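*Asks:* What shape does this take:
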Amino acid sequence: MQRYDYLIVGAGMVAANAVDGIRERDSEGSIGILGAESRGPVTRPALSKKLWTDPDFGYDKIWMQPEQDPGTTLHVDTRVSAIDRQARKVTTRTGETFGYGQLLLATGCEPIRLDLAESERVRYFRSVDDYDHLRRLAGAGRHIAVVGGSYIGSELAAALIQNDCRVTLICPEPVLGGGMLPAEVADRLHQTYLDRGVALLSGRTVKTGREVDGTVTLELDDGSELAADGVMLGLGVEPCTELAQAAGLEVDGGILVDERLRTADAAIYAAGDVATYPDRILGRWHAEHVDNANCQGAAVGRIMAGSDEAYTHTPYFYSNVFDIAWKALGRLDATLEIVADSADDKGIYYYLEAGRVVGVLLLGFDEAPLDAAREVLAEPGPQDAATLTGRIPLA
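*Replies:* This next block holds a predicted model:
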């Protein structure tokens, strides 16, 4: 049995940042990373953004490579099937065992799937392999259907239409982004996709599909069908909590951890997409975004290596499509009361619940005032248009 002082299950962005965090305090401890995918950590947002839209951002720039640390070993194609908390070891599906001094669960999320098998032309988009498949398929005017109107789906549709593809985006909302964004922003987003040539099938969902002779045919909820050369699905994700649950760790929308990112087992931590943690502003929180992966990964590494800090960062999330760029914190729910403070193409939108700001959307800023937004979120209220208008400068 191989044994590591620090064993990380999951080879994503959290793992790479955790190695850096550990090395800030412990230069000698052995680190093992067990990753289910065939390659190591990458800057995952680039797979649906910069690799498609920035000609100066090459494929070589996505790799994080924590294994370049001489005391770190990366094991790919390694899926952990069980944790023995008493013996402090994990077992893989192939029967290998790895012991640990401290264990970090950074298993991330898995895409939500339909009754449609994955193939060369059908991918539930998340990994580098998915990107590679799509790159081979894209171009030459081929028709790609993108299913799902949230982050991955909307970003992929924007990327593909700019890379010589015919694109149909299928989303459940009548207006793209309408469940999350203020009406005026969602309307602008929807119209921008139409203006750029994306065919929008809004208010529609996919029930199932079939692939025959190089064509994928989707059956929609209204009984209609859509044929395409390829299908990319971005239907959201679900945290990979099964391993933790089987080990008797508490789960509630993610693996429950305290302010030091530790589970009820003092030797086991969780961070990133798979963790539910006590945010100092937002309360019990679950964040599936890159800022949290970076900051929480580094913090949990330092904590595992002896730091007495707590994780106090409230992460932001963002999206860039065409000429629309935004960052946000907290809850974006279009059914909440929304106070708009906007001018030209720049705006700040406050989401209120019972008079308290629970979410802030920052639209069109080169340098978004994230700290100022965090200050507003931290206040108990009550707030309204009179107290919020002009609170954060638009200039």
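*Asks:* all contacts plus neighbour counts: C-alpha atoms, from now on.
*Replies:* Noted.
*Asks:* For the longest helix along the chain, enumerate the helices and strands it packs against.
*Replies:* Ranked by residue count under DSSP state H, the longest helix found in the chain is helix 290-304. Counting contacts by 3 or more C-alpha pairs under 8 Å, 6 or more residues apart in numbering; DSSP states H and E, helix 290-304 is packed against helix 13-25.
*Asks:* how close does the residue nearest to residue 281 when sequence neighbours are not counted sit to residue 121?
*Replies:* Distances taken as C-alpha to C-alpha, 6 or more residues apart in numbering place residue 378 nearest to residue 281, at 5.3 Å, with adjacent residues excluded. From residue 378 over to residue 121 the distance is 46 Å, taken as C-alpha to C-alpha, to the nearest Å.
*Asks:* The longest helix of the chain versus helix 13-25: what angle between them?
*Replies:* 40 degrees (axes from the mean of the first three to the mean of the last three C-alpha atoms, to 10 degrees).
*Asks:* contact partners of helix 290-304?
*Replies:* If you take C-alpha atoms under 8 Å, 6 or more residues apart in numbering as the criterion, helix 290-304 is touched by 6, 13-25, 44-45, 102, 260-261, 269, 271-273, 309-311, 313-317.
*Asks:* Please generate a structure for the following sequence too, so the two can be compared:
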Amino acid sequence: MRYDYDYLIIGGGMVADAAAKGIRERDESGTIGIVGEEPTAPFPRPALSKKLWTDPDFDKESAALATADETGATLHLETRATSLDREAKVVGTVGGDEFGYGQLLLATGGHPRRLDGLEASDRVLYYRTLTDYDRLRELAAGGPDVAVVGGGYIGSEVAAALVQNGATVTVYHPGERLLDHMLPDSITADLEKAFTDAGVTLRAGVKVEGGESGDGSVTLRLDDGSSVEADVAVVGLGIEASDALARAGGLEVAEGGGVVVDERLHTSDPAVLAAGDVAQYPDRILGRRRVEHVDNADQMGAVVGRILAGSDETYDHTPMFYSDLFDYGYEAVGTLDASLETVVVDKGEGNAVVYYVDDEEVVGVLLWGVWDSTDAAREVLARHSRPTSFDGLI
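*Replies:* Alright, predicted model coming up:
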């Protein structure tokens, strides 16, 4: 089957939704096609590990983005794009369909990092999609014993969500403390106490090397040669940029992954743009980088949509990210790398601002329990310096 669109978006996530709505801000009638691998319409991913688990008054209908209804875009779901002919302006799919375009947006996002030998199954979830959420909700209803593999951003959120919904949870992670690659010791100590007080078992200094799933359980192989069993395994080891289509089309791709774009989100082909998790872009404050968070998806998606429809703007937003874990929460801007020098400014009542310093320059700001200060954090980062005093900056 052959389809043709004025605007073709590859990827069915939050960037696709924001881009379609951005297009409609400037072009009311141009045809929009969205081609996505997932079986569901664009959906806000943060809700999958946050509010859908913790707010009983919040449900999938409340979170739905209504992309097609609000923009008139045609959704092609469960469709994987595999080839890009930039001369003919055609994208091909694994099923043999062809999609012609006037302008193309690559919003392919990322795919979860996988463990060798541990295949996804009904009981092994590489957690990322609404389908994963639906399956985990079904499993969680029985109060299962869940092994969470990874103690980072997603692993910590999923563990907190599950234990608050009746599951028995054990987190396996290679660090000394949960989230210790991001957070200073003064914060991780209190955070770990919140997890253990809630009933989560933390297995620090442990790597899961593989495993297998059976009809009713999962066996995980650990790096010390031992094995453990659980009813369910949820793997949260981060994502890798899904840039295979860009590579297939001969576009410039960064060495560490991600499609290289300029400040107007154009690739090396002026008819092809990229945005979201897959885009490696020049941040106006922090330099060239790739960001995997919702604020970037929303803001960059809206901007790229307007650019596709003729806007002359550039993308000049430095995105923030956030998390909620039990009674703790934070917002942050920039690089949170606990191996850097960290300066902790105590704000009282367990709240703090943490500055991450690299080569005499603040490169990241963590707002732990401190809200509505991300603009101030951006101002600190934009100075590209080490303050003589950190008190009073935020």
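*Asks:* what TM-score comes out when they're superposed?
*Replies:* Here the TM-score for the pair of chains, by TM-score structural alignment, normalised by the length of the second structure, is 0.97; 389 aligned residues with a C-alpha RMSD of 1.1 Å.
*Asks:* sorry, back to before: give the equivalent position in the second structure for the residue nearest to residue 281 of the first structure.
*Replies:* Aligned counterpart of residue 378 of the first structure in the second structure: residue 382 (TM-score structural alignment).
*Asks:* what about the helices in the stretch 201-350 of the first structure?
*Replies:* For the stretch 201-350 of the first structure, helices defined by DSSP state H, counting those that start in this stretch occupy the ranges 242-246, 290-304.
*Asks:* mean shift of the last one relative to the second structure?
*Replies:* Helix 290-304 of the first structure differs from its equivalent in the second structure by a mean of 0.3 Å after superposition (mean C-alpha distance after the TM-score superposition for the first structure).
*Asks:* Which stretch of the second structure lines up against that helix?
*Replies:* Using TM-score structural alignment, helix 290-304 of the first structure pairs with 294-308 in the second structure.
*Asks:* do the same with stretch 165-182 of the first structure
*Replies:* Residue span in the second structure matched to stretch 165-182 of the first structure, by TM-score structural alignment: 167-184.
*Asks:* ditto for stretch 328-339 of the first structure
*Replies:* Taking TM-score structural alignment, stretch 328-339 of the first structure hits residues 332-343 over in the second structure.
*Asks:* now do the same end-to-end measure for the matching stretch.
*Replies:* With C-alpha to C-alpha as the measure, stretch 332-343 of the second structure spans 14 Å from end to end.
*Asks:* re earlier: out of the helices of the stretch 201-350 of the first structure, nearest to residue 147 of the first structure?
*Replies:* Judged by C-alpha to C-alpha, the one of those that comes nearest to residue 147 of the first structure is helix 290-304, at 22.2 Å.
*Asks:* so where do the helices sit in the stretch 51-200 of the second structure?
*Replies:* 51-54, 60-63, 67-71, 130-140, 153-163, 185-197.
*Asks:* Single out the most deeply packed of those helices.
*Replies:* With neighbours taken as mean count of other C-alpha atoms under 10 Å, the helices of the stretch 51-200 of the second structure reach their highest mean count in helix 153-163, at a mean of 23.
*Asks:* gap between it and the chain center?
*Replies:* Centre-to-centre, helix 153-163 of the second structure and its host chain are 14 Å apart (C-alpha atoms, centre = their mean, to the nearest Å).
*Asks:* Give me the helices and strands touching it, please.
*Replies:* For helix 153-163 of the second structure, the packing partners by 3+ C-alpha pairs under 8 Å, 6+ apart are helix 46-49, helix 51-54, strand 145-149, strand 168-172, strand 320-325.
*Asks:* and the angle for the longest one with helix 153-163?
*Replies:* Direction vectors for strand 320-325 of the second structure and helix 153-163, defined by the same axes, to 10 degrees, enclose an angle of 30 degrees.
*Asks:* Show me how far strand 320-325 of the second structure is from its chain's centre.
*Replies:* The chain centroid and the centroid of strand 320-325 of the second structure are separated by 11 Å under C-alpha atoms, centre = their mean.
*Asks:* what do you get for stretch 310-317 of the first structure?
*Replies:* Its chain's average C-alpha position is 15 Å from that of stretch 310-317 of the first structure, according to C-alpha atoms, centre = their mean.
*Asks:* tell me which residues of it are tucked away?
*Replies:* Neighbour-count burial for stretch 310-317 of the first structure flags 311, 314, 315, 316, 317 (criterion: 16 or more other C-alpha atoms under 10 Å).
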